[in-house]
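In: here is a sequence together with a model predicted from it:
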Amino acid sequence: LSAKLAAKKMGLPLLAANWGVLLGDRHPDRALKEFIALVTSLAPCVLYWDDFDKGFAGWDSNADGGVARRLSAALLTWMQEHQEPVYTIATVNRLSMLPAELVRRFDDIFFVDLPHEGARYEVFNLHLAKYFPGFRDNNSPWSDDQWRRLLAEYRICSPAEIGNAVRRCAEEAFYQGRPGEIEFEDLLTQRQEFTPAMERESEQIQAIRNQAIYAKPVASLDVSRFAYQHRELFG
């Protein structure tokens, strides 16, 4: 979404690439060469790599005949030497899997964590407004106390999980003959129907969060009325 927005803001074409697909090509060297030629011909553009780290597992070994090592070197050389205006954005889960010299080619590294209370409120309203007219034009039929309870219940949920929960509520309302209507309790009930990734994969996600010290936080401070108030345990 960030890559799409960046391309739209700059009025440039967006190219989505997958490093693993290039590595798995029957002729990976030729595939990378042709891809770089395509990117260069379309410049200025935004180049987006999805799950960039997955394609670099074992890049420093010869388990695949040295293909990953060779292609990594070719990509690094291009990133260092190209003069065309190509703005590169990549998403990674494990930064440590990338070659250090490749990481240095990126000007900024951002950490996308779970949304804070204010951001979670905005995510909810963004999805609710798609399905329920009562939430459009910055309107909300629920009280602040109800919102605080809802935000607390979804505290460890990602924006995608929140969006899925709202969509399921909209589907249930349609099946029950009340399309476009939602009750506060519907979302509370829906929260009990799934296990967030933060619980399912807690160790892996915590390992990623432990690396956040090396990146800039993507979110600004929460200044909303729902901001979490830190309290001293002992006065």
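Out: Done, it's in. Numbers count the residues shown, from 1 in each chain.

In: please make it C-alpha for all contacts and neighbour counts, starting now.
Out: OK.

In: now do the buried residues in stretch 167-184.
Out: Within stretch 167-184, the residues that count as buried by 16 or more other CA atoms under 10 Å are 167, 169, 170, 172, 173, 180, 182.

In: gap between the spatially closest residue to residue 57 that is not a sequence neighbour and residue 175?
Out: Nearest residue to residue 57, sequence neighbours excluded (CA to CA, 6 or more residues apart in numbering): residue 97, at 6.5 Å. The spacing between residue 97 and residue 175, counted by CA to CA, to the nearest Å, is 46 Å.

In: so what secondary structure elements neighbour the longest helix seen in the chain?
Out: Longest helix in the chain, counting residues (DSSP state H): helix 159-175. Here helix 159-175 is seen to pack against helix 117-131, helix 184-191 when contacts are counted using 3 or more CA pairs under 8 Å, 6 or more residues apart in numbering; DSSP states H and E.

In: helix 117-131 and that helix, what's the angle between them?
Out: If you take axes from the mean of the first three to the mean of the last three CA atoms, to 10 degrees, helix 159-175 sits at 30 degrees to helix 117-131.

In: the helices in the chain, which residues?
Out: Under DSSP H, the chain gives helices at 2-10, 19-23, 28-42, 67-81, 100-103, 117-131, 144-153, 159-175, 184-191, 197-200, 202-209.

In: and here is the other one:
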Amino acid sequence: MSVSSEIAELWSAGTPVLYLVTPEEDRAVAACQAAAAAFDARCAVWSSHRGLDPAAPGAKEPAALLDALLRAPAPFLAVALDFHHALASPAVARQLRDALPRMAAEGRCLAVVAPRLALPDGLGTDAAVIRVPLPDDAELGALLEVVQAGLAHPAAPPPLPADVRHRALVAARGLSEAQARRAFTRALRRDAALGPEGIGAVAAEKKRLLARDLGLELVEAAERPEDLGGLGAFKAWMDERALAFDPDASRWGLPPPRGVLLVGVQGCGKSLAAKAAAARLGVPVLRLDLPRVLGAQTGAEEGLARALEAAEALAPVALWVDEIEKGFAGSAPGDGGEPRAARLLGAFSTWLQERKGPVFVVATANDVSRLPPELLRRGRFDELFFVDLPDPEARREILALHLRRRGREPGAVDVAAIAELCADYSGAELEQVVIGALHRAYALGRELETADLRRVAQDLVPLFRTYEEQIKALREWARGRARVAGRAGAVVDLFRRVQ
């Protein structure tokens, strides 16, 4: 259902107040005007600067607006811009509540347009909240034609091939109407045929706008599953889930995979695994900066809603949420029970449970003591994996990967001996062993040798020695709660007991 149809349906049902949550005033006003036109009713737009235009331009105060709304011939729709500020006044809220019965009976409606939801107590039961969605492909297509015609005026714009037009619309998904207009204008001025350079301009503009406005970052991930050392159980699980993204899977009855939560030791490849998972699914990676989105003192709820809406508009996509426990710090009663943090966690948890589009969420966490229990419920994620320090086989894989990445053949050195020497090293620390050994060999003016790797490995102090108790506690927490991302769970449990 379109926004204008929803407005018309609620208005005709006697809803006296509509609250349209959107930063795009022009789209909201256009939807309200279309709804009024469907009823052959009058519609006027109010702002504190212009008054109620065109019905009562002199009604610039909130109280005057409500008086003018009751005097106008019914049916009547008043669209009030930024009226949420006026509703913060108890006197204005009271005046509106007194007018509600008459408004509902006579077909008068007040449509509040605001970038965030701020309904005062007492109006919640009489107001219908409408979150104006981002433009769909049809709206983006119409906008592209308007921009193309405007730039080509007075000549007729050349028609775009269907495949080029489709790529342009896909590149613009997730943008507001104003943002898409700027992106299309920039792209068409650079390349009127919207070739690779023009499409690249749309994608670059989207990347910049998403990061600035929504705390979303399109990550250029070069990692592939084969670039991930160890984590065999996780990679096998991802191979199964990737099949569910095929079109035949939905016809067979399989829903799109929802996501995975990776908890474990720092530096053991959780972030790398998130990007490798997206590569296995064949979808782009969208990183959500939760601390930035939720850190705003005002409008955090709307910021989160807009970011998640943009992620769904970009689907299919992998949404990477790094260190998710930090984003919702303070949401648990033991953390002080901050109401705002709890509301944000509730909104995010609900979205995880009810999202419809193919958005595969990959969340990572280091500190399970700060992980809200709401995120661990089944249905939020398909699976919970524990990422431990790599076992001997995984250490050999990781060392070999980093040697090949730097142009060295693993067979030229004793990788197995170095892997045994690095029993408590994380994946990040194993990478530093390789890098440090290359520095040493370069300084000595010769090729890399096993002795260089051994020397660096012996000098490096792994995180395990500093945080041994915390890591053991993390392992104990994961026992029975999470699947092991590396070797089979029974083997890993035996390995822990031997330690």
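Out: Here it is on my side, so go on. Model, not experiment: these values are computed from the prediction.

In: rewinding a little: need the contact list for the residue nearest to residue 57 of the first structure.
Out: Contacts for residue 97 of the first structure (CA atoms under 8 Å, 6 or more residues apart in numbering) come out as 53, 54, 56, 57.

In: could you give me the PyMOL syntax to select whichever of those are buried?
Out: In PyMOL, a selection of the buried entries from these looks like this (16+ other CA under 10 Å):
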select buried, resi 53+54+56
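
In: quick check: closest non-adjacent residue to the alignment partner in the second structure of residue 194 of the first structure.
Out: Structural alignment places residue 194 of the first structure opposite residue 460 in the second structure (criterion: TM-score structural alignment). In space, residue 460 of the second structure comes closest to residue 433 once its chain neighbours are excluded; the distance is 7.7 Å by CA to CA, 6+ apart.

In: the one you found matches what in the first structure?
Out: Aligned partner of residue 433 of the second structure by TM-score structural alignment: residue 165.

In: which ones are touching residue 439 of the second structure?
Out: Residue 439 of the second structure touches nothing, counting by CA under 8 Å, 6+ apart.

In: next: residue 125 of the first structure.
Out: residue 135.

In: show me what it aligns to in the second structure.
Out: Per TM-score structural alignment, residue 125 of the first structure is aligned with residue 400.

In: circling back: how close does the match of residue 194 of the first structure get to residue 451 of the second structure?
Out: For residue 460 of the second structure, the distance to residue 451 of the second structure - CA to CA - is 14 Å.

In: follow-up on the earlier one: for burial, what's the neighbour tally of the match of residue 194 of the first structure?
Out: For residue 460 of the second structure, the neighbour count with other CA atoms under 10 Å is 15.

In: now do residue 141 of the second structure
Out: Residue 141 of the second structure - counted by other CA under 10 Å - has 16 other residues nearby.

In: my guess is it contacts residue 169. True?
Out: Yes - with contact defined as CA atoms under 8 Å, residue 141 of the second structure counts as touching residue 169 (6.7 Å).

In: show me what contacts the match of residue 433 of the second structure?
Out: Going by CA under 8 Å, 6+ apart, the list of residues near residue 165 of the first structure reads 187, 190, 191.

In: of those residues, buried ones?
Out: Buried residues within those, counting neighbours by 16+ other CA under 10 Å: 187, 191.

In: and in the second structure, which of the contacts of residue 165 of the first structure remain?
Out: Counting by both residues aligned by TM-score structural alignment, their matches' CA atoms under 8 Å, the second structure reproduces these contacts from these: 187, 190, 191.

In: tell me which of those is nearest to residue 154 of the first structure?
Out: Nearest to residue 154 of the first structure among those, counting by CA to CA, is residue 191 at 7.2 Å.

In: quick one: the strands in the stretch 51-200 of the second structure?
Out: Remark: strands assigned in the stretch 51-200 of the second structure by DSSP state E, counting those that start in this stretch are 51-53, 76-81, 108-114, 127-131.

In: average separation of the longest helix of the first structure from the aligned part of the second structure, please.
Out: Helix 159-175 of the first structure, aligned to the second structure and superposed, deviates on average by 1.2 Å (mean CA distance after the TM-score superposition for the first structure).

In: ok, residue 211 of the second structure - how many residues close by?
Out: So residue 211 of the second structure, with other CA under 10 Å, has 15 neighbours.

In: before we move on, which element is it in?
Out: Using DSSP states H and E, residue 211 of the second structure sits within helix 196-214.

In: distance of residue 401 of the second structure from residue 411 of the second structure?
Out: 12 Å.

In: and the two? Which one has more around it.
Out: Applying other CA under 10 Å to residue 401 of the second structure and residue 411 shows that residue 401 carries more neighbours, namely 19 against 10.

In: what's the distance between that one and residue 185 of the second structure?
Out: Taking CA to CA, one finds residue 401 of the second structure at 44 Å from residue 185 of the second structure.

In: thank you kindly, that will do.
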